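Q: Sequence plus predicted model, see below.
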Amino acid sequence: MNRYVSTSNILMLFLLIYLLSGCSSDSSTKPIDTVEATIQCSGVTIPENMDCITLESRDITVYAPDLPIKGIAILLHGAPGSPKKVNTIFNSKLLGDTQNLLVATPQGINRFWGWDSVNDTENKLGDVNFLSSVIDQLKIEYNITSDIVYFLGYSAGGFMTYKLACTIPEKITGIVALAGQFRGEFEKCSTATPVAIHHIHSYIDSEVPIIGRELGRIRSVDETIAHWQLKNGCSNTFETIQQAKVTAVSNGTTTQVWQDCSKPVTFSEIDNVPHTSNYDSVALLEIYGWIFN
């Protein structure tokens, strides 16, 4: 038998001992891969600075600023639509941080109009009751004692803001309707309680025409504004203000502010803006931001 062991054999022996010692080491010393938890709300992943709560089987995304909260803003999406799109249009974080508001965006219904927004003989109140409950639930969950509540809606969400102004005006401080006006019959909106109104629309909007449309019983913006002029006790005179453009291709904004109103009524005509556009949320806020004062 050979009494000598070659150098290569010695190296292999050390390698084997090293490998065996690695296999038997405490697994707790090994690095563990971590996977960040993601939050799903209304079928999409939401940013980590947002919450997701559920009411009546509907998800609601919520942004709570790290500031004293003075009220609530509820965003209503279009149809078909989702909270994600309207959160982008109005920029929930920007709105919450600059105005000290809790910003909530509930999921609508999965039907063509997105919300039960028509004012007629049937006058379905399912969504009205749901959104009224959303206000109550947010106050409880986030310990909000203020009665300041705003609704901001885009397209079908804009339709719904007007129905809310008709049916629960006592719970609403003001509404902002972007490209979505009153639906149905004004006679079915008989409340005498005024609500601050700001309507934003473009004359080239072909999906929700500013002149209204028989399909869906969409009334014109002129009729819609006139109804709230009367309800809010405004005179027939208005001040005209030139404001910034809300998209890269827009030519600017002309805003009319009616005078002598018990609660303000304002209309902003955004020039050369199709219904579906990449809205500048900062410029939009500059236009309707007065409503928070």
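A: Noted; the coordinates are in hand. Numbering: from 1, shown residues only.
Q: from here on, contacts and neighbour counts on C-alpha atoms
A: Noted.
Q: give the contact list for the closest residue to residue 287 other than its chain neighbours.
A: Of all residues not flanking residue 287 in the chain, residue 243 sits nearest, at 6.8 Å (C-alpha to C-alpha, 6 or more residues apart in numbering). Contact partners of residue 243, counting by C-alpha atoms under 8 Å, 6 or more residues apart in numbering, are 252, 253, 254, 255, 287.
Q: Mark which of those are part of strands, please.
A: 253, 254, 255 (DSSP state E).
Q: My understanding was that the first one contacts residue 270; is that so?
A: By that I understand residue 253. Yes: counting by C-alpha atoms under 8 Å, residue 253 touches residue 270, with 4.5 Å between them.
Q: For these two, list the residues in contact with both.
A: By C-alpha under 8 Å, 6+ apart, residue 253 and residue 270 have these common neighbours: 245, 246.
Q: What are the boundaries of the helices in the stretch 1-150 of the chain?
A: Listed in chain order, the helices of the stretch 1-150 of the chain (DSSP state H, counting those that start in this stretch) span 7-23, 83-90, 92-99, 126-141.
Q: Against which helices or strands is the second one packed?
A: Right, the one you point to is helix 83-90. Here helix 83-90 touches strand 71-76, strand 101-106, helix 281-288, going by 3 or more C-alpha pairs under 8 Å, 6 or more residues apart in numbering; DSSP states H and E.
Q: Included below, for side-by-side comparison, is a second structure:
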Amino acid sequence: MRQIAMPLLGWLAIVAILVVACTSDEPAERQQLQQAESVTQAQRDSEPAAPQQQRQRQPADHPDKDDQPEASQADSEQSETQSVTQVEDAAQEGQETEPQTQSEESEPEQDVQGQQEEATGTEIVLGGERPARLLLPHGADLSRSRPLIVLLHGYSSFAMQADQYFQFPQSVDDGGFGLLLPNGTIDQIRNRFWNATPECCDIFGAEPDDVGYIKALIEEANTYGVFDQVFAVGHSNGGFMAYRLACEEVPGLTAIVSLAGGAYAEPEECRVPAPLSVLQIHGTKDQSVLYEGGRLPDHPAPDRRPVPGAKDSVLRWAERAGCFIEDAEFFPPIDTDAAVEGAETSIVRFANGCAAGTVMELWTIEGGGHIPLVWGTDFTPGILKWLAERYDLESVSDEAAGSGVETHTIGGERLAQLLLPRDRGDEPLPLVLSLHGYQGKAEAHDWYFGLSARILGWDFALITPQGTTDSRGYAFWNATDGCCNFTGSEVDDFAWLNQLVAEAREIVDLSGVYVVGYSNGGFMAYRLACDGLDGLVAIVSLAGSSFGDPERCEGAGPVSVLQIHGSDDLDIPYVGTLEYEGGYPGAVELINRWAVRAGCDVASAVVMPNVDLEATIQGAETSVRRMRDGCADGITIELWTIEGADHFPSFEDDWPDRLLAWLLSESRTN
């Protein structure tokens, strides 16, 4: 782990901006935040090459993981405490200080309105004399029900900073949700706050009716759209406010997310009308709102009561919902704080026995402080995924895939999206599973393969699922002995993918199942073929391979196979690595194995005309070798060798159509 001065300075800049916001006027604050983001991005861009096994180019599907700077959380928390204490000392002495955050007359959101309209969809100003912004998905059918996220900033912060920190607006269009961005009022020392619980953070006893204000905003938002569920998400004082809302009669509120916030000091102070879902996210080294609970260290009032810790806050709501506390579920750790090395965030969930299908969950950021460095981590995607799980309608984000495509959320504890044509008629559809590579992301993989954009043209259903994260923080599929379960995870991806297929069958009639995979995803495609994925017709593996021992697939039924491989691939060599323990077969050996399994006459393989797949290699560089003679059930076994290509080919624009043409039209002759 490197000692890097600039990322540390960038991180401290974020702390200074997001916690106290009292070092400069508002335009300068915004410039600092942008500079901090640039420093963070520069850190990522300066990383060294990946380890030997993945040492070639790192595409969007195969990104480098950030090195984590050895920034001491204690040092950063000390900086937070010093800044907050200066403000609070003034509060104790009754001083009327000069406004060092944004003023009441200078709303920061106005300066970035054009930027937000470009980045998201429709923006509406609500709230009258106390305005708030409502963001809606671009081009959305506002008569359809969707969830509304209410994002609540921390003490001395404001809506724009929370907006930039959580990065929800970038997902409004794809997620299909509404986003409400309100501001707290300004106290005597010119800091914005929420009148949340008695412990935080109406320091001067102003007692604004923030509950009534947010209720009115939600009611007004419903005049522009149909929001059947409301989620409150808040940081610090905003997290306390989320817990306050959970204890009030807020129409439609079904879940809250609190980052570094806390519940009421006493359980009986919560007048909760019904159980709801709770996600508490908290760093173990938070020195502003202590993870283990207690009086807020920096609060100026000496008579403030202790607040419950992160675990106690979650357990309190779990007990209220009737959850079986002894049946806690533990999930693989994720990365939510770039200032802490690896996947530092543990996840524990209480769901069994909970009333009305509610879920209580705690994300513990081991070594994390009051303000995690969240950019480039699983933080924002993880929260949005958790909220999507709480939403009980199937087609929240239909607009994301186009007006002719509908979306269904499936998968149980591990969610995935099933996309299919809205006007599909009565004929069964082929289902395509598209699997990313090692360290990959489903969204980037879909961009690389381009299949979701072809759903209407080729009339098929598509699932592009996400693998789990190993103990080093890398996404993977538990495929074969050669790739890529390098940390001994016991995750059963075969069972989960089978579950996805079964759930898809409950939604739409399927004519067959087809699997495409890149690299580790290609290995997983062969695993599915070997172990008998229900309804499997054909697989396509790009730069992947299979088990080293052919007997591992001895009982597998014949399926059509297309192996696509670059001749110069140094990550998964074209010739394989069978000479090493735990090795895997090369491209030619692979197709011969599956040809024999299907009863094909290997000697009768046909050499087809070359095709042009790779955009950076001149001419028709890809040779095609096909086997059909003698193959059972009309099966086709085929090898496309991309001469001169490495592990990550740069494909021509017609690549998705060539892939789908083989998969849906040419893989079977019957």
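A: Perfect, I can see it now. Just so it is clear, the structure is predicted and the values come from calculations on it, not from any experiment.
Q: Can you calculate the TM-score here?
A: Here the TM-score for the pair of chains, by TM-score structural alignment, normalised by the length of structure 1, is 0.78; 263 aligned residues with a C-alpha RMSD of 3.1 Å.
Q: just so I know, which of the helices and strands packed on helix 83-90 of structure 1 lies nearest residue 56 of structure 1?
A: When those are compared by C-alpha to C-alpha, strand 101-106 sits nearest residue 56 of structure 1, at 10.9 Å.
Q: Can you provide the mean distance from that closest one to its aligned counterpart in structure 2?
A: Compared with structure 2 after the fit, strand 101-106 of structure 1 shows a mean deviation of 0.8 Å (mean C-alpha distance after the TM-score superposition for structure 1).
Q: that's a strand at residue 256 of structure 2, yeah?
A: Yes: if the criterion is DSSP: H, G, I helix; E, B strand; the rest coil, then residue 256 of structure 2 is within a strand.
Q: For it, the count of nearby residues, please.
A: Burial of residue 256 of structure 2 is recorded as 25 neighbouring residues (other C-alpha atoms under 10 Å).
Q: which non-adjacent residue is nearest it?
A: residue 232 (4.7 Å).
Q: distance of the aligned residue in structure 1 for residue 409 of structure 2 from residue 111 of structure 1?
A: Aligned by TM-score structural alignment, residue 409 of structure 2 pairs with residue 53 of structure 1. Residue 53 of structure 1 sits 22 Å away from residue 111 of structure 1, going by C-alpha to C-alpha, to the nearest Å.
Q: quick one: contacts for the equivalent of residue 512 of structure 2 over in structure 1?
A: By TM-score structural alignment, residue 512 of structure 2 lines up with residue 148 in structure 1. By C-alpha under 8 Å, 6+ apart, residue 148 of structure 1 lies in contact with 70, 71, 72, 172, 173.
Q: same thing but 10 Å
A: Applying C-alpha atoms under 10 Å, 6 or more residues apart in numbering to residue 148 of structure 1 gives the contacts 70, 71, 72, 73, 101, 171, 172, 173, 174, 292.
Q: Tell me if I'm right that the third one and residue 137 touch.
A: No: the pair residue 72 of structure 1 and residue 137 does not pass the contact test of C-alpha atoms under 10 Å, sitting 11.4 Å apart.
Q: any common contacting residues for these two?
A: residue 144.
Q: And these two? Which one has more around it.
A: Remark: of residue 72 of structure 1 and residue 137, residue 72 carries more neighbours, 26 against 16, as counted by other C-alpha under 10 Å.
Q: Structure 2: which residue goes with that one?
A: Taking TM-score structural alignment, residue 72 of structure 1 has residue 431 as its aligned residue in structure 2.
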